[in-house]
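Chemist: When you get a sec, could you give me coordinates for this:
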Amino acid sequence: MERHIVPQINASILVNAVYAMVNYPVVLVNTLLAPLSMLAVVTFATHGGLIRVASEGALIMLMVSSGTSLQGDLSHLKNDMRLQDMVVSSPTSALTYVFGMAVSEIVYSVPSILVLALISSFFLHLGPLQLLFFILDLALVFTFSITLGFMLSTFSSDIVQSWAFSRLISPILSTLPPVYYPITYIPFPFRYLAFISPTTYAAAIAQNLAGLRQSPLPIWADWTVLVAVTAVMLFIGAKKSKWRE
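Modeler: The predicted structure follows:
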């Protein structure tokens, strides 16, 4: 293990998570607002009929937003504070830097995770093995989103541009796809478009674990696609991201 990894993680958590949480606690409300709002809207619109599906979808959406929001944070640190220039000139590698920032995003999202997990616990009754696979499912979504956020941040020249990317990606990955509702609610032939998004497979896995299986694909196919897409994104992120100018 690289000897700089622990100090880097600590620095990332302090700079990117603790500072904002202590000085601007209102941002924590903003992190929770989007997934909680969608959960409320779907629940009210269906008279509680989709609350179990939507409670899982809220956690998936939180992982997406937490991962992709990394691009805004990295863009700010790179373009406004010139922090990436200092990191590049240090012994710290790009992998260590991104890993530390990813951990900071998780720390930053902990309050929202706890709230949504508490809500989900009332409607989902997962056994230990099911819960483990659900956490793995969320981890894959987060890894995909973090990698996408990092890659976009390296190409972004201004934080305003990063915000535009974030506002574009969020609905594409977590609102339009069948994350808060079953895929069977989408009529043909539009249903095939849903399979473009990796969150469709993540949601299908989560619904299967909760006994709400309605995906047309076998569960092993959903896992295979989600793992493969995440691995491809990691490969593309490692090859195409501009770490050094």
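Chemist: Could you use CA atoms for every contact and neighbour count after this?
Modeler: OK.
Chemist: Quick check: the gap between Ser120 and Ala58.
Modeler: 9 Å (C-alpha to C-alpha, to the nearest Å).
Chemist: what about those two, which has more around it?
Modeler: Between Ser120 and Ala58, counted using other C-alpha atoms under 10 Å, Ala58 has the larger neighbour count: 28 against 21.
Chemist: Which of the helices or strands spans that one?
Modeler: helix 51-68 (DSSP states H and E).
Chemist: Here is a second sequence; please produce its structure as well for comparison:
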Amino acid sequence: MIKVRPSNERGHARHGWLDSRHTFSFAEYYDPRFMGFSDLRVINDDWVDPGAGFGAHPHQDMEIITYVLEGAIEHRDTMNNVSTLRAGEIQVMSAGTGILHSEYNASDRDRLNFLQIWIIPDVQGAQPRYAQKDFSDAHGITRVVSPDGADGSLAIRQTANIHRIALNNETRQFETTDQRVYYVQIARGELIINGTPLNAGDGAFIGGEERLVLETATTVDALLFELRGR
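Modeler: Model (predicted):
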């Protein structure tokens, strides 16, 4: 079963400097049909104007993953992390007992585009932690987030994996398991999954498929979430 979440049916918020699309209910966008999927709670597709951004704000007991698609993010937090993330880099924050952080567009000229993802952790009240890594050179299907940091991925506190799909005019296969459900988010390009076409901004809920055949005639950049079955 593959159920498409079309790009133009996502929630939309425009706050002057911020243009955001919400896959799941978030802030003022509420749809009881889309409250998350397994432990995946948020996928926001954010465009931020030059020099603008999110001032210091708190998070607690959430695994927060940021994937930069275009531009650069200037990050600061109360764990004394100060960093810049550029296109192709992924950041993981385990908010745990609580953190404050800010995220700004590091450019005074170019717009910033990134996916912000929230995953519900399997433990509460843990010590906050932070990590980031550049995956811009990865090709094929690359595990970028996992429960244990396997294969050079970034660790989160949940039995979930995130795989980056970076393909160019080729076909790959991904083996699934009955104990898992899957969600894919297309960031750039076009991808056909088991005969179902998806365009940039589209997502898809996937379950009950023995394997995923991933085809593209162009270039695609996407994330594949491997989540606990319910």
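Chemist: May I have the TM-score of the superposed chains?
Modeler: Overlay of the two chains. TM-score (TM-score structural alignment, normalised by the length of the second structure): 0.26; 102 aligned residues with a C-alpha RMSD of 5.8 Å.
Chemist: any idea which helix or strand comes after the helix holding Ala58 of the first structure?
Modeler: Following helix 51-68 of the first structure toward the C-terminus (DSSP H and E): helix 70-75.
Chemist: Can you show me the helices along the first structure?
Modeler: Here the first structure has its helices, by DSSP state H, at 5-13, 19-23, 26-45, 51-68, 70-75, 83-88, 94-123, 128-155, 159-170, 191-194, 198-209, 219-240.
Chemist: Who are the packing partners of the first one?
Modeler: Going back to what we said before, that points to helix 5-13 of the first structure. For helix 5-13 of the first structure, the elements it packs on are helix 94-123, judged by 3 or more C-alpha pairs under 8 Å, 6 or more residues apart in numbering; DSSP states H and E.
Chemist: angle of the helix it packs on against helix 26-45?
Modeler: Computed with axes from the mean of the first three to the mean of the last three C-alpha atoms, to 10 degrees, the direction of helix 94-123 of the first structure lies at 40 degrees from that of helix 26-45.
Chemist: And helix 94-123 of the first structure, what does it pack against?
Modeler: helix 5-13, helix 26-45, helix 51-68, helix 70-75.
Chemist: which one is Ile193 of the second structure nearest to, not counting chain neighbours?
Modeler: Nearest residue to Ile193 of the second structure, sequence neighbours excluded (C-alpha to C-alpha, 6 or more residues apart in numbering): Leu214, at 4.9 Å.
Chemist: buried ones in the longest strand anywhere in the second structure?
Modeler: In the second structure, assigned by DSSP state E, the strand with the most residues is strand 211-228. In terms of neighbour count (16 or more other C-alpha atoms under 10 Å), strand 211-228 of the second structure has its buried residues at 212-216, 220-228.
Chemist: From those residues, pick the one nearest Glu103 of the second structure.
Modeler: Nearest to Glu103 of the second structure out of these is Leu223 (C-alpha to C-alpha; 21.5 Å).
Chemist: That closest one touches Arg164, doesn't it?
Modeler: Yes - counting by C-alpha atoms under 8 Å, Leu223 of the second structure touches Arg164, with 4.7 Å between them.
Chemist: Buried residues in the helix or strand that contains Glu103 of the second structure, which are they?
Modeler: Using DSSP H and E, Glu103 of the second structure sits in strand 99-105. By neighbour count on 16+ other C-alpha under 10 Å, the buried set for strand 99-105 of the second structure is Ile99, His101, Ser102, Glu103, Tyr104, Asn105.
Chemist: coming back round to it: quick check: the gap between the residue nearest to Ile193 of the second structure and His101 of the second structure.
Modeler: From Leu214 of the second structure to His101 of the second structure the distance is 36 Å (C-alpha to C-alpha).
Chemist: what's the answer for Val184 of the second structure, then?
Modeler: Distance, Val184 of the second structure to His101 of the second structure, by C-alpha to C-alpha: 27 Å.
Chemist: Not counting sequence-adjacent ones, nearest residue to Tyr130 of the second structure?
Modeler: Nearest to Tyr130 of the second structure is Met93, by C-alpha to C-alpha, 6+ apart, at 4.7 Å.
Chemist: so Ser146 of the second structure touches Asn161, yeah?
Modeler: Yes - if you go by C-alpha under 8 Å, Ser146 of the second structure and Asn161 touch, sitting 4.5 Å apart.
Chemist: Remind me which helix or strand His57 of the second structure belongs to.
Modeler: Take DSSP H and E as the rule and His57 of the second structure turns out to sit in strand 53-59.
Chemist: What residues sit buried inside the helix or strand following that strand?
Modeler: Moving toward the C-terminus from strand 53-59 of the second structure, the next helix or strand (DSSP H and E) is strand 63-70. For strand 63-70 of the second structure, a neighbour-count test (16+ other C-alpha under 10 Å) marks Glu63, Ile64, Ile65, Thr66, Tyr67, Val68, Leu69 as buried.
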